[in-house]
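Visitor: Please work out how this folds:
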Amino acid sequence: MTDTRYDALQQLGRESRMPDSPEAAVLERVAAPSRGKNYVVRFTCPEFTSLCPITGQPDFAHVVIDYIPDSWIVESKSLKLYLGSFRNHGAFHEACTLMIAERLVDLLAPRWLRIGAYWYPRGGIPIDVFWQTGAPPEGAYLPDQGVPPYRGRG
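Guide: From the prediction side, this is the model:
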C-alpha cells in the first residue's frame, strides 16, 4: 500500500543512520488526522542518553512528551532518530530537555505541548525537568506522565 501524501518523508520506510548531533537530525512532520480536537499524542523514551558537557560521562533519562496537535504530528521514526542523536551530545539536563521541546514546538506549532525529563541520579541527585507551552486547552484529557518520584526508578 502506497500513499503519495508521504512521499516527501526522507526517513520512514528507508534505511536511516543515527544523526551525528541533534542539530544535524532531520525531524519530519505529517498532516494531523483530526484538526480542532483535543487529543493527546504521547511519546515515551525510557532510555534517553546524553553526555555531561564537563566530564563526558553518560547521563540517562526517562523522557515523556505529550502534545495536542493542531495541523501537524511528528513522524515517529524521525523523532526516534532525533532523540538518539543526543547520545554523543554534551549538554546539561535542562538544556537537553528544553532543546527537545523547543524544536518540536518550532516544527509542529502544537495547540499545547509538555515534556517531562526524569533524569537518573549522577552524584546522588536525580534531576527532573518539566516544561510546557502554557495552560492546556479546556476539556483536554491529560493523563499523569506515569513516572514515579525517584526511589530507584526502573
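Visitor: Please count neighbours and contacts with C-alpha atoms only from this point.
Guide: OK.
Visitor: Next, Leu81: secondary structure please.
Guide: Under DSSP: H, G, I helix; E, B strand; the rest coil, Leu81 falls in the helix class.
Visitor: buried residues in the longest helix along the chain?
Guide: For the chain, the longest helix by residue count, based on DSSP state H, is helix 93-108. Within helix 93-108, the residues that count as buried by 16 or more other Cα atoms under 10 Å are 93, 96-98, 100-102, 104-105, 108.
Visitor: Tabulate the residues you listed in a markdown table, adding columns for distance to Gly124.
Guide: Converted to a markdown table, the buried residues of helix 93-108 look like this (distance: Cα to Cα, whole Å):
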| residue | distance to Gly124 |
| --- | --- |
| His93 | 15 |
| Cys96 | 20 |
| Thr97 | 20 |
| Leu98 | 23 |
| Ile100 | 25 |
| Ala101 | 26 |
| Glu102 | 29 |
| Leu104 | 31 |
| Val105 | 32 |
| Leu108 | 36 |
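Visitor: now the other sequence, so there's something to compare against:
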Amino acid sequence: MSIETTDPTLQLGQPTALPSRPEEARLDRVPNPHADTDYLARFTVPEFTSLCPVTGQPDFATLMIDYVPDAWLVESKSLKLYLGAFRNHGAFHEDCTVAIGKRLCALLSPRWLRIGGYWYPRGGIPIDVFWQTGPAPQAVWVPDQGVPPYRGRG
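Guide: Coordinates of the predicted model:
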C-alpha cells in the first residue's frame, strides 16, 4: 500500500502554512499497512513550545508520544504543524499534554496511546505530565521513554 504525496486531501506534499492555533490545525491520517500487527510507533518532540496562559512567557518541553496503531497512522507532517500551532497558544502544561493525547486518540482510535510531557521548570518547579489510554497490549514492546527526570546543577 502506498500513499501518493500528491494526494490533494493530505497536507503532505502540499505547501501548508503553520496554523495559528491548535484548534485550527488539521491532523491527517493514513491507512496502516500493518493493521493486523501490534507494534509501537514513537514520536519524539524535543523542541515543543507553548505559552504560559498567565504571564505569556514561553514554556518548553520534550514530548514523547507512543502509540499502537489500529487502522490508522497519524501523518507526520500534519502532526508537526499541529504541534507547532501551540507555539503561540496559552495553556498550562497539563492541558497541552492531555489535549494532544486526546486529539490523537479521537483521530486514530489507536489500540493504545501514551504521551509524556517533560516540561522545563516554571517558577523553579519542573512539571512532568503523563497520560495514557489504559494498559499497553501485552505482546508489544514498550521501551522506556528515555527522558531522565529533571535535575538541576546540584
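Visitor: Average separation of the longest helix of structure 1 from the aligned part of structure 2, please.
Guide: After superposition onto structure 2, helix 93-108 of structure 1 sits on average 0.3 Å from its aligned residues (mean Cα distance after the TM-score superposition for structure 1).
Visitor: how big is the angle separating the very next helix or strand once past that helix from helix 93-108?
Guide: Sequence-wise, the next helix or strand downstream of helix 93-108 of structure 1 (DSSP states H and E) is strand 112-119. Angle, strand 112-119 of structure 1 to helix 93-108, by axes from the mean of the first three to the mean of the last three Cα atoms, to 10 degrees: 150 degrees.
Visitor: residues contacting the nearest residue to Val74 of structure 2 once chain neighbours are set aside?
Guide: Here the nearest residue to Val74 of structure 2 in space, its sequence neighbours aside, is Arg29; by Cα to Cα, 6 or more residues apart in numbering that works out to 4.5 Å. Arg29 of structure 2 sits next to 72-75, 107-108 when contact means Cα atoms under 8 Å, 6 or more residues apart in numbering.
Visitor: Now do Arg29 of structure 2 against Gln132 of structure 2, distance only.
Guide: Distance, Arg29 of structure 2 to Gln132 of structure 2, by Cα to Cα, to the nearest Å: 20 Å.
Visitor: Repeat that for Gly116 of structure 2.
Guide: With distances taken as Cα to Cα, Gly116 of structure 2 is found 9 Å from Gln132 of structure 2.
Visitor: As a check, name the ranges of all strands in structure 2.
Guide: Applying DSSP state E to structure 2 gives strands spanning 29-31, 41-51, 58-68, 72-74, 112-119, 128-132.
Visitor: average distance between the second one and structure 1?
Guide: Compared with structure 1 after the fit, strand 41-51 of structure 2 shows a mean deviation of 0.4 Å (mean Cα distance after the TM-score superposition for structure 1).
Visitor: whereabouts in structure 1 does that strand align?
Guide: Under the alignment (TM-score structural alignment), strand 41-51 of structure 2 falls on residues 41-51 in structure 1.
Visitor: returning to that earlier point: make JSON lines from the contacts of Arg29 of structure 2 and add distance to Asp128 of structure 2 to it.
Guide: Compiled in JSON lines, the contacts of Arg29 of structure 2 are given as follows (distance: Cα to Cα, whole Å):
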{"residue": "Trp72", "distance to Asp128 of structure 2": "28"}
{"residue": "Leu73", "distance to Asp128 of structure 2": "26"}
{"residue": "Val74", "distance to Asp128 of structure 2": "24"}
{"residue": "Glu75", "distance to Asp128 of structure 2": "26"}
{"residue": "Leu107", "distance to Asp128 of structure 2": "24"}
{"residue": "Leu108", "distance to Asp128 of structure 2": "24"}
